[in-house]
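*Asks:* Here's my sequence, what's the structure:
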Amino acid sequence: MSNGVNGTLEAEQLDALFMALGDRTRRDIVARLSAGEATVKELAERYDMSMQAVSQHIQVLERSGLVSRGRHRQTRPCRLEPGRLEAAASWIEQSRRVWAERMDQLEARLAHLQDGEGR
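*Replies:* Model (predicted):
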């Protein structure tokens, strides 16, 4: 359920973000880039896969907004865009608060029911 165009756009961005983070290799790339920029070649050295395969993972991360590529002489280093991670963390925290409130309400209701049985 969305609230208009902005809600749909936000939902699509979150979908892309969580889909990108749903893969272990991409999560590892994000973790590596949190330490600083790296080229595709530098990132590919860590994996038993081709540079093309690593490049495809990076493209998914780029589409989600988690990674961007700059220009430095002849290379295009990848860099993490932490603002996108903050958007995911914000959504997770909001969901956590909602579920914590629901659990508190359930506990209160159960306590009320138990008090009624104990009489």
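
*Asks:* only C-alpha atoms for contact and neighbour calcs from this point on.
*Replies:* Will do.

*Asks:* so Ser68 is in which element?
*Replies:* Counting by DSSP states H and E, the element that carries Ser68 is strand 67-69.

*Asks:* now the other sequence, so there's something to compare against:
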Amino acid sequence: MNDEQILALEARARRHAALADSARLRVVDLLSAGDLSPTELRTRIGMTSNLLAHHLNVLEREGIVSRGRSEGDGRRSYVRLDPSALSGLVPLSTIDATRVVFICTANSARSQLARAIWNGNSPVPAVSAGTHPAQRVAPGAVQVAARHGLDLSDAVPASADGVVAASDLIITVCDRAHEEYPATALHWSVPDPVRGGTSEAFDAAFAELQSRVERLAPRVRLAA
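*Replies:* The predicted structure follows:
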């Protein structure tokens, strides 16, 4: 066994050790489909702030989770799971829904892209909406969609008011929208490409959304 193989084996052993705790496994389970703030994790698990901070530090040290500052309320952060660190270890429980609703603030980029990507990957239909819809879809979103064979040329931002039904799986794809929907089932903390405005920013958002959709779509079943 060469040095590289030994280092890889030691890294695997550290990840297994980090997961050899029921509380940390519960954190991983909760993050397996979406991002959560430390406060949301603490509420769902029923754990003190200090103890949760300890567990998150262990998971972060081994590259299993990472934290990023909210683009909405800058005092908040979101914890996300790095799926590459847990290949084959995250439980793939199923979710029943009649529809998936992607929500962001303006419904001009991330939620529109997520809807288009989802509808190409799942028989469960998806729509999108915004908490404060813009006048039009961002040109950068239309362009990045076209580069991937998706058509957003006729897409129009819509308000989330009155769109969401009890049987929907709601996924917020921007921090501001999530912070207006505290009971949202799932959250994906995707940076706003409109803020950057470059084609690279839109490409990065598309890649992140595509990766998230491809991981989640096989777990969502069309409810009767």
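
*Asks:* List the TM-score for the superposed pair.
*Replies:* The TM-score (TM-score structural alignment, normalised by the length of the first structure) is 0.65; 87 aligned residues with a Cα RMSD of 1.8 Å.

*Asks:* Output the residue interval of the second structure matched by the strand holding Ser68 of the first structure.
*Replies:* Under TM-score structural alignment, strand 67-69 of the first structure corresponds to residues 65-67 of the second structure.

*Asks:* List of residues touching the strand holding Ser68 of the first structure?
*Replies:* Strand 67-69 of the first structure is contacted from outside by Val30, Ile58, Leu61, Glu62, Arg76, Pro77, Cys78, Arg79, Leu80, Glu81, using Cα atoms under 8 Å, 6 or more residues apart in numbering.

*Asks:* how big is the offset of that strand relative to the second structure?
*Replies:* Comparison of strand 67-69 of the first structure with the second structure after fitting gives an average deviation of 0.6 Å (mean Cα distance after the TM-score superposition for the first structure).

*Asks:* quick one: that strand to chain centroid distance?
*Replies:* Put simply, strand 67-69 of the first structure sits 15 Å off its chain's centre (Cα atoms, centre = their mean, to the nearest Å).

*Asks:* Over to stretch 86-104 of the first structure?
*Replies:* That offset, for stretch 86-104 of the first structure, works out to 14 Å (Cα atoms, centre = their mean).

*Asks:* Which residues in it does the neighbour count mark as buried?
*Replies:* For stretch 86-104 of the first structure, a neighbour-count test (16 or more other Cα atoms under 10 Å) marks Ala88 as buried.

*Asks:* Not counting it itself, show me its contacts.
*Replies:* In contact with stretch 86-104 of the first structure (Cα under 8 Å, 6+ apart) are residues Leu14, Leu17, Phe18.

*Asks:* can you tell me which residue in the second structure aligns to the second one?
*Replies:* The pairwise alignment with the second structure assigns Leu17 of the first structure to Arg15, based on TM-score structural alignment.

*Asks:* can you tell me which residues contact the closest residue to its match other than its chain neighbours?
*Replies:* Nearest residue to Arg15 of the second structure, sequence neighbours excluded (Cα to Cα, 6 or more residues apart in numbering): Glu62, at 6.0 Å. By Cα under 8 Å, 6+ apart, Glu62 of the second structure lies in contact with Ala11, Arg14, Arg15, Ala18.

*Asks:* cool, Arg73 of the first structure as well?
*Replies:* By Cα under 8 Å, 6+ apart, no residues touch Arg73 of the first structure.

*Asks:* Distance check, it against Val67 of the first structure.
*Replies:* Counting by Cα to Cα, to the nearest Å, the gap from Arg73 of the first structure to Val67 of the first structure is 19 Å.

*Asks:* Quick check: end-to-end length of stretch 69-84 of the second structure?
*Replies:* 21 Å.

*Asks:* Flag every buried residue along it.
*Replies:* Ser70, Glu71, Gly72, Ser77, Tyr78, Val79, Arg80, Leu81, Asp82, Pro83.

*Asks:* just stretch 7-17 of the first structure next, same as before
*Replies:* Quick answer for stretch 7-17 of the first structure (16+ other Cα under 10 Å): Gln13, Leu14, Ala16, Leu17.

*Asks:* how close does the second one get to Trp91 of the first structure?
*Replies:* The one in question is Leu14 of the first structure. On the measure of Cα to Cα, Leu14 of the first structure and Trp91 of the first structure end up 9 Å apart.

*Asks:* and what of the first one?
*Replies:* Distance from Gln13 of the first structure to Trp91 of the first structure, counting by Cα to Cα: 12 Å.
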